[in-house]
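**Student:** Mind looking at a prediction? Sequence and model below.
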Amino acid sequence: MKARHKRLGLVLVGLAGLGIGVWLVLSAFQKNLVFFFTPSQIAAGEAPQARRFRIGGMVENGSLRRDADGLTVSFVVTDTARAVPVRYRGALPDLFKEGKGVVAQGKLGADGAFVADEVLAKHDENYMPPEAAHALKQAQAAATPEPQR
C-alpha cells in the first residue's frame, strides 16, 4: 500500500469519527432541548403532546389546591387570556404563591392538564423569565379589544 493510500484512509477514518461525534452531540442536544409555551399556545394546540416542555405564566388566584398527602398540588397557570391546569407532586419552591410568576416543566396529560415534574418560582418581585414576560404582554394585547372609531 502506498503512503498516499494510507493518508487517504486516515483522513476518511478521521472524517467518519468526526461525523459520528457531531451526530452524538446533536442527538444529545435534541433530547435535552426543552421549549417554552404559554397557556394560549397550549390552548391553540401548538405544544407537543408527547415531549417535555415548559409552561409559564401567573398562578391564578384561588386556584391552589393541596391533596391530603401533602405533596400533590394542583393550580392553574394563566397568561390572562387562557388558563391551563397544572398538577405537581413534590415540594414547591418557597417563593411559590398565587398571583406570582411561575415556570413549570413537564408534559401535557391526556386530559389536557399539564403534569409538571419541576416547578420554578421567580426569585424577586422584578424578575420574570423574558419568554414569560413577552408572552404575558402578547396575551394582554390580544385580549384587549381595540378602541372603536
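**Tutor:** All right, it came through fine. Every value quoted in this text rests on a predicted model; they were computed, and no experiment measured them.
**Student:** Please count neighbours and contacts with C-alpha atoms only from this point.
**Tutor:** Will do.
**Student:** ok, now how distant is residue 88 from residue 82?
**Tutor:** Separation of residue 88 from residue 82 (CA to CA, to the nearest Å): 20 Å.
**Student:** residue nearest the centroid of this structure?
**Tutor:** The C-alpha lying nearest the average C-alpha coordinate of the chain belongs to residue 54 (CA atoms, centre = their mean; 1.3 Å).
**Student:** In addition, the following structure is provided for comparison:
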Amino acid sequence: MKGLKKKRRIQVIAVAVVALALSTGLIGYAMRDGINFFRSPSQVMAEPPRPEETFRIGGLVEDGSLQRGQGETIRFNVTDGGATVPVVFTGVLPDLFEENQGMIGTGKYVGGVFEASEILAKHDESYMPKEVVDALKEQGVYQEPES
C-alpha cells in the first residue's frame, strides 16, 4: 500500500512538471510576436537588428533634424549622445513631440533607417494635461511649477 501511494505521488509530480513546461513553452510561443524589445540608438548601430524584427527605439530628437515631407511623412534623427539613427514616420505626431525632447518609437530598422509605425513623446514629471490645470485653477489650488 505504501509503495502504491509513493508511486502515485511521483506520477502526479511528473505530470505537473510536464504540464508546467508545456504551458511555459506555449506562452512563450504565443508572445514571440507581441514582445517589443527596447534599444537605444547606440545599440542599434552596434548590432543592427534584422529588417523583419519589430522593436522600440528611444532617445532625444536631434536638434535641427526635423523635416516635414509630402503629406504626413516626417523625417528626423534620434540620438542618445553616442549614436544617431535616422527615423521616418508617416502619420500624426503627438502634441508634445519636438526637437531636443525625448521620444520612443516602435517600428523596424530597414536599410539604415528606422521606419516607425508609432511615435510616443516623453514629457517631464511636471507635465499636467490642460484639463487638470483648468480644474485645479477653478478650485484655487493650482500652483505654477518652478522652472
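**Tutor:** On my side now, so go ahead. Owing to the predicted nature of the structure, the values given are computational and were not obtained by experimental measurement.
**Student:** before we move on, the earlier item: ok, residue 88 and residue 82 of the first structure, which is more surrounded?
**Tutor:** Shown here are residue 88 of the first structure and residue 82; by other CA atoms under 10 Å, residue 88 has more neighbours (21 against 18).
**Student:** for the closest residue in space to residue 117 of the first structure that isn't next to it in sequence, helix, strand, or coil?
**Tutor:** Distances taken as CA to CA, 6 or more residues apart in numbering put residue 106 closest to residue 117 of the first structure, at 5.3 Å, once the chain neighbours are dropped. For residue 106 of the first structure, the assignment made with DSSP: H, G, I helix; E, B strand; the rest coil gives strand.
**Student:** Quick one: residues contacting residue 106 of the first structure.
**Tutor:** 52-54, 114-118 (CA atoms under 8 Å, 6 or more residues apart in numbering).
**Student:** Go through the residues you listed and give me the one with the most neighbours.
**Tutor:** With neighbours taken as other CA under 10 Å, the top of those is residue 114, carrying 26 neighbours.
**Student:** close enough to count as contact, it and residue 84?
**Tutor:** Yes. Here residue 114 of the first structure reaches residue 84: they are 7.0 Å apart, a contact under CA atoms under 8 Å.
**Student:** quick one on the thing from earlier: please say which position in the second structure the residue nearest to residue 117 of the first structure maps to.
**Tutor:** Counting by TM-score structural alignment, residue 106 of the first structure corresponds to residue 107 in the second structure.
**Student:** Tell me the first helix or strand C-terminal of the longest helix seen in the second structure.
**Tutor:** Identified as the longest helix of the second structure according to DSSP state H is helix 2-31. The first helix or strand that comes after helix 2-31 of the second structure along the chain, using DSSP states H and E, is strand 37-39.
**Student:** average offset between that next one and the first structure?
**Tutor:** Compared with the first structure after the fit, strand 37-39 of the second structure shows a mean deviation of 1.0 Å (mean CA distance after the TM-score superposition for the first structure).
**Student:** contacts for that strand?
**Tutor:** Residues contacting strand 37-39 of the second structure (CA under 8 Å, 6+ apart): 54-58.
**Student:** Distance check, the residue nearest to residue 117 of the first structure against residue 12 of the first structure.
**Tutor:** Residue 106 of the first structure is 42 Å from residue 12 of the first structure, by CA to CA.
**Student:** in stretch 34-45 of the second structure, what counts as buried?
**Tutor:** 39-42, 44 (16 or more other CA atoms under 10 Å).
**Student:** What is the corresponding segment of the first structure for it?
**Tutor:** Going by TM-score structural alignment: stretch 34-45 of the second structure matches residues 32-43.
**Student:** Quick one: residues contacting residue 36 of the second structure.
**Tutor:** Here residue 36 of the second structure is in contact with 54-56, 106 (CA under 8 Å, 6+ apart).
**Student:** Tell me which of these persist in the first structure.
**Tutor:** Among the contacts of residue 36 of the second structure, the ones still in contact in the first structure (both residues aligned by TM-score structural alignment, their matches' CA atoms under 8 Å) are 54-56.
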